[in-house]
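Enquirer: Okay, here's the prediction I keep looking at, along with the sequence it came from:
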Amino acid sequence: MREISQKLTEKLEKRKENNAFRTLSTNSFCIDFSSNDYIGFSKNKHISERVLEKVHSFQNVNGSTGSRLISGNSSLYQEIEQFLANFHQTESALLFNSGYDANVGFFSSIPQRGDTILYDELVHASIRDGIRLSNANAFGFKHNDLESLKLKFQRAKGDVYIVVESIYSMDGDAANLKEIADFCQENNCYLIVDEAHSTGIYSENGKGFVDFLGLNDIVFARIHTFGKAIGCHGAVVLGTKNLCDYLVNFSRSFIYTTAMPVHSLLTIKESFEELKTTNAIEELKSKIQFFKETIKELDLDKKFIESESPIQCCVLSGNDFVKNIAKKLQENSINIKPILSPTVPKGAERLRFCIHSYNSIEEIQEVCSILKQAIQEFQPEMILESLETVH
């Protein structure tokens, strides 16, 4: 078997030298402060039981047999898309196999040559990859900085698409959506919001941050993904029927991929049904508040990025330092992963705590206490830089 080239080997070695080498591991920890399963739907017995009851009534349940434009489409697909459109109070909905597929497919096909994409510099890698595949001009603006957006807008030509996340995955903070939506209306821009980390958490029945702010009719497209609070996988683009028709015809990540099987579709449907009755969303809110109160009592709050979401990030500059802190927590059976550069900027390395509805009060107290002890143990003299220097 032929080995990879020398230049690729050198890139791997460079990662190891920088202590940024990634490896895969299985989850053997007892206490979860790492997963995106914010309201426990991935382990929800009511959802799994209802899915198993229904899946047996379908034939060919092991696979969908092809892309949706060939043999993989079904009445179930169309039923769920209509259900999601109704749930989110929008005209049309189009399912994708993942949030990555949705973002790559959307941004590579909708903005045209001569158009302009303006994106928050902290948007997800899947959005950036889609933008790279687009023929449009693209400019990043400073995170949540309306003045920076206005400055970049001066360079815009053609149709202008402005892209933000409702809740940012690596910081946990919210977009200043009202201000950005007002700007889009004033300047006839198309606003696209990635709702990955607000789906299932914000607004009535977890409809998302856009709905929470009452901006449904202003936003051009919402992209909701199901691998976080919804507890399964897949994604949906919400917008007009013409938008979804265009994606069916021109989005390559939709056209050239095998459709999801029945079990996945049923899981999406039953998870959204569960949102209508669950108390997990309110339970999550109370656990987030308790976490924030606990870090404040322990004088740790200034090390955290301000966030009201399940994502609570403790900035600990340096890959070595943050990995040592993570290891200490892991030794206490706590599932927490360090976020290293280059995933985040050098100097902004962090521990990313994901709070869940099922985390107990005792678990939250324990993880915060161990965090404080570990910081004192590994670098007691360290004075963390102001968070203003991170952004």
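Expert: Yes, it's here.

Enquirer: Going by C-alpha atoms from here, please, whenever you check contacts or count neighbours.
Expert: Will do.

Enquirer: Now do the helices in the stretch 151-300 of the chain.
Expert: All helices of the stretch 151-300 of the chain, identified by DSSP state H, counting those that start in this stretch, fall at 177-187, 209-212, 241-250, 252-255, 262-275, 280-297.

Enquirer: So which other helices or strands are in contact with the last one?
Expert: Packing partners of helix 280-297 (3 or more Cα pairs under 8 Å, 6 or more residues apart in numbering; DSSP states H and E): helix 361-378.

Enquirer: what about residue 217, neighbour count?
Expert: Other residues lying near residue 217 total 12 when counted by other Cα atoms under 10 Å.

Enquirer: Leaving aside the residues adjacent along the chain, what's closest to residue 241?
Expert: Spatial nearest neighbour of residue 241, chain neighbours left out: residue 92 (5.0 Å); criterion: Cα to Cα, 6 or more residues apart in numbering.

Enquirer: putting a second one here so we can go through both:
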Amino acid sequence: EACKLSGYKIKIFKHNDMGDLEQKIEKTKGKKLLITEGIFSMDGDWSRLDKISQLAEKHGIITILDDAHGDFVLGKDGKGTANFFNVEKKIDLYISSLSKGLGSFGGYVCGKKSLVDLCINTSKTFIYTSALPASINQYSLKRFNSNREKYRKKLWEKINLFHKRLEEIQLQTTSTSQIIPIIIGKEKNAMEFSKFLRDNGIFAQAIRYPTVKKDQARIRISITGWLSNEEIEHSIQILEKAKRKFKLK
């Protein structure tokens, strides 16, 4: 929405396609901003941030990273996707959420002082929004300063287990993270699939057009570190039943 409201030309490069990205960069004149996610919210795969940051540096482009799903999940102590790829200093503006990996509420922007000052002084959504309650900020800071690596390792144990079991029941996914989409196809089928899961004790909502492309409707599963192995096994058993019922490959 911000890109559209800016009035500037928007060019979308093919998903994780560095050749297409560089071609679009070279064909676009004037100042440029390069915006990407760390972990893609609908597919659960990772941005090729090492390659993207190289291209941005090569062409002198300001890089903005939305790491809402990578923050507190990837990198040392959960410092995010840029930390994982060792390109933190190449990211000009870092945007993230406190409601995903941290389990709180709100979000934040950080980066070069000149850019942050620009956001503070010109962003209407910031200027005309009330500050978060002190209790929320205090909770977020407490969570931020807790033993994040311990919880991150626990989360990845659950993620890896879930992926392993999905592979064993031959249920395909493109994900390499805690966000695991099960592609259903038709919107109606995705809604029925979601209802079947809900009727069997699993809450996983259907994601439909226009959030994703037509006929690419899906169920999006989000793994947390607090899931027990028994809960994961129950989920897999229900997914296997759903796979047979809806004849998924």
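Expert: Sure thing, it's come through. Nothing here was measured: the structure is a model prediction, and the numbers come from that model.

Enquirer: rewinding a little: compare the helices of the stretch 151-300 of the first structure and give me the one nearest residue 326 of the first structure.
Expert: Closest to residue 326 of the first structure of these is helix 280-297 (Cα to Cα; 16.7 Å).

Enquirer: can you name the residues of the second structure that the closest one overlays?
Expert: Aligned by TM-score structural alignment, helix 280-297 of the first structure corresponds to residues 151-168 of the second structure.

Enquirer: Enumerate the positions of the matching stretch that are buried.
Expert: By neighbour count on 16 or more other Cα atoms under 10 Å, the buried set for stretch 151-168 of the second structure is 151-153, 155-156, 158-159, 162-163, 165-166.

Enquirer: What is the nearest of the residues you listed to residue 175 of the second structure?
Expert: residue 163 (8.6 Å).

Enquirer: do you know how far the closest one is from residue 78 of the second structure?
Expert: As judged by Cα to Cα, to the nearest Å, residue 163 of the second structure and residue 78 of the second structure stand 20 Å apart.

Enquirer: do residue 206 of the second structure as well
Expert: 28 Å.

Enquirer: same deal with residue 201 of the second structure?
Expert: 30 Å.

Enquirer: Can I get the buried residues of stretch 151-168 of the second structure in CSV including distance to residue 85 of the second structure?
Expert: Below are these laid out as CSV (distance: Cα to Cα, whole Å):
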residue, distance to residue 85 of the second structure
151, 20
152, 17
153, 18
155, 19
156, 17
158, 22
159, 20
162, 24
163, 22
165, 28
166, 27
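
Enquirer: of those residues, closest to residue 114 of the second structure?
Expert: For these, the nearest to residue 114 of the second structure is residue 152 (32.3 Å; Cα to Cα).

Enquirer: need the contact list for the closest one.
Expert: 72-74, 77-78, 225 (Cα atoms under 8 Å, 6 or more residues apart in numbering).

Enquirer: Of all pairs in the residues you listed, which one spans the longest distance?
Expert: Longest span within the contacts of residue 152 of the second structure, Cα to Cα: 77 and 225, 14.7 Å.

Enquirer: The two: which is more packed in?
Expert: More crowded of residue 77 of the second structure and residue 225, by other Cα under 10 Å: residue 77, with 19 against 16.

Enquirer: got the contact list for the equivalent of the more buried one over in the first structure?
Expert: Applying TM-score structural alignment, one finds that residue 77 of the second structure aligns to residue 205 in the first structure. Neighbour list for residue 205 of the first structure: 275-277 [criterion: Cα under 8 Å, 6+ apart].

Enquirer: Please identify which of the residues you listed is nearest to residue 146 of the first structure.
Expert: Nearest to residue 146 of the first structure out of these is residue 275 (Cα to Cα; 33.6 Å).

Enquirer: Burial check on the closest one, number of neighbours?
Expert: Neighbours of residue 275 of the first structure (other Cα under 10 Å): 21.

Enquirer: what's the closest non-adjacent residue to it?
Expert: Residue 275 of the first structure sits nearest to residue 205 (Cα to Cα, 6+ apart), 5.3 Å away.

Enquirer: From residue 99 of the first structure, how far out is residue 309 of the first structure?
Expert: Here residue 309 of the first structure is placed at a distance of 19 Å from residue 99 of the first structure (Cα to Cα).

Enquirer: One more: residue 211 of the first structure?
Expert: Note on residue 211 of the first structure: its distance to residue 99 of the first structure, by Cα to Cα, is 19 Å.

Enquirer: try residue 244 of the first structure
Expert: In this view, residue 244 of the first structure and residue 99 of the first structure are 16 Å apart by Cα to Cα.

Enquirer: out of these two, which sits in the more crowded spot?
Expert: Between residue 244 of the first structure and residue 99, counting by other Cα under 10 Å, residue 99 is the more crowded of the two (25 against 21).

Enquirer: From what I see, the more buried one and residue 224 are in contact.
Expert: Yes. Counting by Cα atoms under 8 Å, residue 99 of the first structure touches residue 224, with 7.4 Å between them.

Enquirer: hey, what's in contact with both of these two?
Expert: By Cα under 8 Å, 6+ apart, the residues touching both residue 99 of the first structure and residue 224 are 196, 235-236.

Enquirer: any idea which of these is the one closest to residue 351 of the first structure?
Expert: Of those, the one sitting nearest to residue 351 of the first structure (Cα to Cα) turns out to be residue 196, at 19.9 Å.

Enquirer: Over in the second structure, tell me which residue corresponds to the closest one.
Expert: Counting by TM-score structural alignment, residue 196 of the first structure corresponds to residue 68 in the second structure.

Enquirer: count of residues packed around its match?
Expert: Using other Cα under 10 Å, residue 68 of the second structure has 26 other residues around it.

Enquirer: Compute the distance between the residue lying closest to it once chain neighbours are set aside and residue 87 of the second structure, please.
Expert: Nearest residue to residue 68 of the second structure, sequence neighbours excluded (Cα to Cα, 6+ apart): residue 96, at 4.4 Å. According to Cα to Cα, residue 96 of the second structure and residue 87 of the second structure sit 16 Å apart.
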